[in-house]
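My questions are about this predicted structure, shown below with the sequence.
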Amino acid sequence: MSRTTTDRSLSRHRALAVGAALLMTAGAAGAAVASDGDAARTGSSASAPHSAERAEKREAAALTGSAKMYRKTTEDVTFTFDAHLAARNNGDPSKATGTFRFVHLDRPGGKGGWAKGRIDCLMTGGKVATTTGIITDTNIREIKGGRVGFTVHDRGITDRVGYSWAGVGGPDGTKNLPKCTSSAPHEKVRTGTGDFQVLPWKVPYPTGD
C-alpha cells in the first residue's frame, strides 16, 4: 500500500472519528434537554434552577392585540393595546408601560375620532385585564392629556372589551379617573377582525411572619 493511500485512509478514519464524536455530543445534549424537560414535568428538584430562571424572565402581566368591535351599524371601532408590567414591578401595577390606541369611525374609511397614548397602569386577573393610560395624541382636542381606561376579557373565541366612558357616551378623558379603572367588558369583538391576549398577573399575596 502506498504512502498516499495510507494517508488518505488515516484521514478518512479521523473524519469518521470526529463525525462520531460530534454525533455523540449532539446525542448527549439532546438527552440532557429531554431529561431536563422530563424533570420539569415531574417536578424534579434538579430542574428547579431552570424553572426559577424561566419564571424570572416572565413579565408580571400583559395585554396585547388589536380587534374591531361588533356593530349592527356601519360603525368601524378598533382598539389596540400593547401594555406590559415588568417582573421587577410585580407589586406595583402603576409602573406598567406600553401604548394604546382607539379609533371610532362612522364607516370604514369615514369620519370619526381617534386617540392614542401611553399606559400608566395594568392589572390582570386570569384572562381579564384592566388598564389605563394618558392620551398623548388625538383629533379630539378636549380629551388630550386626560386618562382613559379599558377592560378586556380574553375569551379565546369572542373577546370582550369595556372602556371608562361607556356610561357617558363618549371618551371624556378625565384627569380625575383613578388608575386601573374601567367598565365591565360589555362589547364583543367582531369575529375575524383580531384577537387580544391577556397574561395573568402573579398577584403578590402577603405572607405571614
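Great, that's in hand.

alpha carbons only for contacts and neighbour counts from here, please
OK.

Quick one: residues contacting residue 98.
By C-alpha atoms under 8 Å, 6 or more residues apart in numbering, the contact list for residue 98 reads 81-84, 118-120.

Could I get the buried residue list for stretch 175-194?
177, 179-185, 187-190, 194 (16 or more other C-alpha atoms under 10 Å).

of those, closest to residue 21?
Nearest to residue 21 out of the buried residues of stretch 175-194 is residue 194 (C-alpha to C-alpha; 49.4 Å).

what separates the closest residue to the closest one other than its chain neighbours from residue 161, distance-wise?
Residue nearest to residue 194 in three dimensions, not counting chain neighbours: residue 67, with 4.1 Å by C-alpha to C-alpha, 6 or more residues apart in numbering. Per C-alpha to C-alpha, to the nearest Å, residue 67 is found 10 Å from residue 161.

Below is an additional structure, to be compared with the one above:
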Amino acid sequence: MFRVRFTARTARTARTSRTARTAAAAALALAALVGVTPASAASDTAAASPARDGGRHPRPASVSGSARIMYAYAPKDEIRFTVDARQVPYTHRFPGTRLEHGLPTDAEGTVRISHHSAEKGRTYTAEARVDCLATGGPVATLTAVVTRSDVLTVGERIGLSIYQGGADEDGDGTGDDGTGDDGNGRTGARLGFSWGIGNMALDAAGKPYQPVVGTCMAPAPFAPVLQGGYEVHHADIEVR
C-alpha cells in the first residue's frame, strides 16, 4: 500500500508551485459554492430543519468500525483501517473569508492504519485527525490530516471512502465478490484510499506527482473488506 504511493511521488520541487495553485483554485471554487445561497433561501431551509424542530438536534452523520482489506497491489499483506468519525457542522472556521462560519461537512475523529508487509516482515502504522465527513446512504467519504506515521508525511491530508455493504441475501456469510460478513448480517463492504490507485497530476515537465487532497475528497471504495466492517450513519447536510 505504501510502496505504490511512494513510486508516484516524483518531482517534489516542481509540485510545490502546482500544489499551491491547486489549493488556491479549490479554495476559490469552494468559496464561490458556499456564497451562492441566497440569504432568504438559507433562512427558509434553516427554519424547516429538523435540527430546529423543538430544539432537538438530530444525530449527526458518522462512520465507525475497523476492517482488514484486500489491496490488489499487495494481496498477501495485512492492511487494516480503523475509523471513528462524526460530523460537527460549522466548527472549522476561517475568519475574514467567505468560509468564516465553516462548512456543514466539518468533522472530528481519528483514523488509524496498520499495514503489515509480508515481503519485509514489518508493520507500518499511521494515525490521522479527521477534518471532513460526507455521507450518502451507506457510503461515506472523509479526509484526515496525518498526525503520526512511520511512512506517511505528518501534516498531509489523506482521503478515505467507505461502503458499509448490504444484506447477506443468501445467508452464506460471504458477498458475491468474496467479501466477508461484518457480523451484522452485511456483506460487500469496501474501502478506498486516496494514494492507492489515483490522485495523480502532471507537473510542467509532464512528470506525475500526487497533489494535495481536498477536504472530503476520496476515490470510490475499491478494496474489498475481508474481515470486520463499518457502520455508516447518514444525515442530510445542515444548511445555515
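That came in fine, so what should we check first? This is a predicted model, so every value here is computed, not measured.

follow-up on the earlier one: tell me, what's touching residue 67 and residue 161 of the first structure both at once?
With C-alpha under 8 Å, 6+ apart, residue 67 of the first structure and residue 161 have common neighbours residue 189.

count of residues packed around the residue nearest to residue 194 of the first structure?
Neighbourhood size, residue 67 of the first structure [other C-alpha atoms under 10 Å]: 22.

Mind checking which of the contacts of residue 98 of the first structure land in strands?
Judged by DSSP state E, strands contain the following of these: 81-84, 118-120.

would you turn those into a markdown table with distance to residue 138 of the first structure and neighbour count?
What follows is those, written out as a markdown table (distance: C-alpha to C-alpha, whole Å; neighbours: other C-alpha atoms under 10 Å):
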| residue | distance to residue 138 of the first structure | neighbour count |
| --- | --- | --- |
| 81 | 16 | 24 |
| 82 | 18 | 18 |
| 83 | 19 | 26 |
| 84 | 22 | 26 |
| 118 | 12 | 21 |
| 119 | 15 | 28 |
| 120 | 17 | 23 |
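
Would you mind measuring from the spatially most central residue of the second structure to residue 77 of the second structure?
In the second structure, the residue lying closest to the centroid (C-alpha atoms, centre = their mean) is residue 142, at 2.5 Å. Computed with C-alpha to C-alpha, the distance linking residue 142 of the second structure and residue 77 of the second structure is 24 Å.

Now which residue in the first structure aligns to residue 127 of the second structure?
Aligned against the first structure by TM-score structural alignment, residue 127 of the second structure finds its counterpart in residue 116.

Quick check: which element contains its match?
Using DSSP states H and E, residue 116 of the first structure falls within strand 112-125.

Identify the residue range in the second structure corresponding to the helix or strand following that strand.
Using DSSP H and E, the next helix or strand after strand 112-125 of the first structure towards the C-terminus is strand 128-138. Using TM-score structural alignment, strand 128-138 of the first structure lines up with residues 139-149 of the second structure.

compared with the first structure, how much does that stretch deviate?
Compared with the first structure after fitting, stretch 139-149 of the second structure has a mean deviation of 0.3 Å; criterion: mean C-alpha distance after the TM-score superposition for the first structure.

Give me the contact list for that stretch.
With C-alpha under 8 Å, 6+ apart as the test, stretch 139-149 of the second structure has contacts from 63, 110-111, 124-135, 152-164, 214-218, 232.

check contacts around the closest residue to residue 143 of the second structure other than its chain neighbours.
Once flanking residues are discounted, residue 143 of the second structure sits nearest to residue 159: 4.3 Å by C-alpha to C-alpha, 6+ apart. When contacts are counted by C-alpha under 8 Å, 6+ apart, residue 159 of the second structure touches 141-144, 193-194, 213, 215-219.

ok, now how distant is residue 159 of the second structure from residue 194 of the second structure?
The gap separating residue 159 of the second structure from residue 194 of the second structure is 5 Å, by C-alpha to C-alpha.

before we move on, what about residue 19 of the second structure?
16 Å.

Sort out which one of the contacts of residue 159 of the second structure lies nearest residue 27 of the second structure for me.
residue 215 (10.3 Å).

Map the closest one across to the first structure for me.
So residue 215 of the second structure corresponds to residue 179, using TM-score structural alignment.

Its match is in contact with residue 119, isn't it?
No - the pair residue 179 of the first structure and residue 119 does not pass the contact test of C-alpha atoms under 8 Å, sitting 9.8 Å apart.

between residue 19 and residue 194 of the second structure, which one's more packed in?
Between residue 19 of the second structure and residue 194, residue 194 has the larger neighbour count (other C-alpha under 10 Å), namely 22 against 18.

Please list all residues in contact with that one.
Per C-alpha under 8 Å, 6+ apart, neighbours of residue 194 of the second structure: 158-160, 213, 217-219.

so what corresponds to it in the first structure?
So, by TM-score structural alignment, residue 194 of the second structure is matched to residue 164.

Quick check: closest non-adjacent residue to that match.
Using C-alpha to C-alpha, 6+ apart, the closest residue to residue 164 of the first structure is residue 182 (4.2 Å).

With residue 79 of the first structure instead?
Nearest to residue 79 of the first structure is residue 102, by C-alpha to C-alpha, 6+ apart, at 4.5 Å.
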